Each structure stands twice: as C-alpha cells, then as structure tokens.
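A.B. asks: Need a 3D model of the following:
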Amino acid sequence: MDGLAEFEECGRLWVRGAVPAADLDQLATAIPSDGRPGIRPDTGLPAFRYFSGHDPVGALARRLGLSPHPVRFVAFQKDETANWSVPWHQDRVVAVADRHESPGWSAWLPKGAYWHAEPPEALLERMIFIRLHIDAADETNGCLQLALGSHREGRVPADAASDIAARYPVEHCRAAPGDLLAVKALTLHRSAPSVSGAPRRALRIDYADRAMLPAPMSWALQPAAMSG
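C.D. replies: From the prediction side, this is the model:
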C-alpha cells in the first residue's frame, strides 16, 4: 500500500526524520511552558516564520492535496510538572476571524481576538492535522494514540467515542524528534498520562481546504501573519 492509499485507509501517514535538529531547536521556542495542555501559541513569534508554505510540514500538506499554509496551531508540553490524559475524542473546532452565521456551523465561542466554531462535516473531512514531534514520544511519556480508520465514522458524539474507537486497531504513535504524523481530522484519538517524566513536546499544525469557508468568513490565521 503506498503512502496516499494508506492515508485514506488508516487516516494517518508518517514521515520520519523530516525536520532537522537545528530547526527543532528554533521551533521549541514557540511552545509556552505554562503547563496547560493544548496551548494556542503566539504565531507572531519568529519561530513561526518557519511555516512559510515551503517547509517540510507544508510540503506534506501539499502532498495530501491541501494548501501548505496552516489554519491553526496548537502546542503541547507534557512532562513531570505538566501531566494529563484525554479520552477518545475528535477535534472538530476551527478558528475564524469573525462570527458569521451559516448553515451547518455551531458551537460558536470567542477566544481572544478570534472565534472558534464547529464547521459542517464536509469541511472537517477535508481537514488534517500534522503533529511535529520536538521530543521522542512513546507509551512511557504519554504518546498520542489513534483508532486507525475511525475517520470513516464521520462525526462521532462524545459519549459514543470510546465504544466506536474499540472497533478499530489502536496505534501508539511512537516518534523520534523531527518525525511528522499527518492525521485526518475526524480520526478518534486519545493520550494517556506520562509515567516517565520525560518531556513530550509537540506542535500540532492544522491544514484545510482554505476555499471551503463560506463568504464572508475568513480563517483566523492568514499566510501573511507568519511572514514576519
């Protein structure tokens, strides 16, 4: 099975060793150290100029048929002072510049200067996130776990996520620094707490079909915002 066929079947694709160590040192400065899971980092930091659309992460997004310009960033830092777990779930929220009522959009919530909302399933089906591993990850420090193929279930209610995930093989996403993991947005995933205390830093970069937003909506994160 080639990479793209595997991605469609399993909902994930690995690219090992894609980002060199020198770049990881720069990108690590973009991860806040306040201990909160799922932090939205400041995309105005110099480190985010890395994501120009010509970087290895953007190249992977382009290979998977999407614009190489991100629509959202989330930073994760799990260690002995910041440890947590999350149950099986889907990430179904996008960040847009302003609130505009449109069919299929729901759960509007202002966050800082932008709005977060849950878009129609058709848009989510065309979204991926790419996880850029700053540190090594395995079962001992709470690596990501995926229910492979679960993206084919479509939108899953939160109270059914665990039962539905049990129908699919689970992959513990063991990674080395610099590895990239592309995941379809509707894939069920979870994370266990760390038992080792070893740091597990990662950046999650969301990509979408940027043209699918209904007018006059616009993505909160625009390519020019990271050009410096």
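
A.B. asks: CA atoms for contacts and neighbours, from now on please.
C.D. replies: Will do.

A.B. asks: buried sites along stretch 155-174?
C.D. replies: Arg155, Val156, Ala161, Ser162, Ile164, Ala165, Val170, His172, Cys173, Arg174 (16 or more other C-alpha atoms under 10 Å).

A.B. asks: any idea where the strands of this protein begin and end?
C.D. replies: 12-15, 72-78, 86-89, 94-96, 106-111, 114-118, 128-133, 144-147, 170-172, 180-184, 189-191, 200-207 (DSSP state E).

A.B. asks: Could I get the contacting residues of Ala147?
C.D. replies: Ala147 sits next to Ala165, Ala166, Tyr168, Pro169, Val170, Glu171, Thr187, Leu188, His189 when contact means C-alpha atoms under 8 Å, 6 or more residues apart in numbering.

A.B. asks: Second chain to compare with the first, below:
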Amino acid sequence: MNYSTKINSEGFAIINNFYTENEIEKLISLIENKTENNSENSTFRKSQDLFAIRQFHKEIPETLNFIFNENLKQIIDSNFGKGFFITKSIYFDKPEKSNWFVAYHQDLTISVDKKIDIENFENWTVKQNQYAVQPPKEILENNFTIRIHIDKTTKDNGALKVINNSHSKGILRIENLDFENEVETICEIEKGGIMIMKPLLFHASNKTTNNERRRVIHIEFSKQQLPNGLEWSEKTILN
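C.D. replies: Below you'll find the model as predicted:
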C-alpha cells in the first residue's frame, strides 16, 4: 500500500475501510470509559462545540494496541520508512450541533519539553505547562500526521477542506495563496478510514449542519532529533 507519490504531490491521502467495525467500537469504548471519569483533567477540554483530549496517547495508552495494528505499521513503514515516533496526539469530538469551525491554516508548531533560545525556533507559547514552538520548516516538511475517523465525515459535519499541494510552498501567510488558481478538496472519509497529511498542507473545516457527530484521533509523527537538548514533550517510540 504505497501512497507516498500522492502524499508528496498532493500533501495528503485518504484510505477508507482501514479499521474494522470491531476495532473502532473498541476505541470508542476505551475513550468513553476514560472520559466519564476525567472531567476535571487539564488535558480534557470541553465546550458545547468541541470536546478534546490533548496528549491522547498518554491519557489513554490502552488505545495504542488497536490504533497501531499491522495495517498502520505497514502504511508508515512503506510510505515513510523506519524510525518514526509519536510527537503529539489529540482526540477531537465535534458534537452534533457544533458551530465550531477552523479557518485555513498550516500546522506550524510542535510540542517541546522546555524553552531554549535556538536559532530559527520562533513564536514560543506555553499553555498548562506545555511549551510549543514553530521550528524551521525543514523539520515540519519531514513530519506527517495521521487522522483516524471514528465517524463518517462529510462536508456537512466538518470534513477537512485542503488546498492540494499547498504543503510544497513552505511556510506561507494565507493571503499569499492565490485561491483563484488553487485546487480545493473536501476530504470526506468513511467511519474507520484514515487521512494522512503533511503539516504544511493548508486545511480548514466548516461548522456542522447535519446534526451528525464527528470524532477524530489526530496523531503527529517525526523521526528527527531536536537541537541543543530540546526534546519532543510527547515523544513516544512505537514498538
């Protein structure tokens, strides 16, 4: 299953029927069991428009055996190679009546363990003792993200929109994209499907209009050593 040509040229690939119904139901069960007992946890964020679990793979590590089945390990090895590890993960639950929308953007920051003055590491932030920074584009260009769809996702419940091949243009301000001459794709994905994407791909999502829930597990990967003793704060090496 080689999608590397499409990922490199378009910035993303969609693979439907990736997880079985049984695997998805097991993930849902593990997530629901955890969320019922952790409403005060600082990594759990809840509003009427969005429920999110940050550091998902650390908060619910029991899910990893189901997420990283032989299928996913093979996809990562055949499309990216060996040595990749998790650098960040978030679980998103967009409820049926959600008005949450996200404007076009690139994923420009990484989560790190501390703040150090390093050349070309910019725009530092800290939230709940979690440092984030924008690294040089070369680091972002070599990373990738996998999004696991727990629900069927369509244009009516906030499927991602992407600008094809926009990842190849480096770090850009959105106003510097020539929308008249760009190709936009709405990434509709079946329950149990995955989307692989590059961090610099411009992506957005609309409000939900069809009263259907949208749950996604978002996992970011790298195999790069950060400089000057800086470390990925959520780094988890895959077995």
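
A.B. asks: what's the closest of the strands of structure 1 to Arg62 of structure 1?
C.D. replies: For the strands of structure 1, proximity to Arg62 of structure 1 was assessed by C-alpha to C-alpha; strand 200-207 is nearest, at 9.5 Å.

A.B. asks: okay, and that closest one goes to which residues in structure 2?
C.D. replies: Using TM-score structural alignment, the residues of structure 2 aligned to strand 200-207 of structure 1 are 214-221.

A.B. asks: what about that stretch, how far off from structure 1?
C.D. replies: Stretch 214-221 of structure 2 differs from its equivalent in structure 1 by a mean of 0.6 Å after superposition (mean C-alpha distance after the TM-score superposition for structure 1).

A.B. asks: Would you mind finding the match for Arg49 of structure 1 in structure 2?
C.D. replies: Under the alignment (TM-score structural alignment), Arg49 of structure 1 pairs with Leu64 of structure 2.

A.B. asks: Give me the neighbour count for that match.
C.D. replies: Around Leu64 of structure 2 there are 14 other residues, counting by other C-alpha atoms under 10 Å.

A.B. asks: if I read this right, it contacts Phe56, doesn't it?
C.D. replies: No: the pair Leu64 of structure 2 / Phe56 is not scored as a contact, 9.8 Å apart, by C-alpha atoms under 8 Å.

A.B. asks: Please list all residues in contact with Glu9 of structure 1.
C.D. replies: Gly149.

A.B. asks: Kindly recompute the last result at 10 Å.
C.D. replies: Met1, Gly3, Leu148, Gly149, Ser150, His151, Arg152 (C-alpha atoms under 10 Å, 6 or more residues apart in numbering).

A.B. asks: separation between it and Gly58 of structure 1?
C.D. replies: 22 Å (C-alpha to C-alpha, to the nearest Å).

A.B. asks: Equivalent analysis for Arg36 of structure 1, please.
C.D. replies: From Arg36 of structure 1 to Gly58 of structure 1 the distance is 26 Å (C-alpha to C-alpha).

A.B. asks: Ser191 of structure 1 now?
C.D. replies: Counting by C-alpha to C-alpha, the gap from Ser191 of structure 1 to Gly58 of structure 1 is 25 Å.
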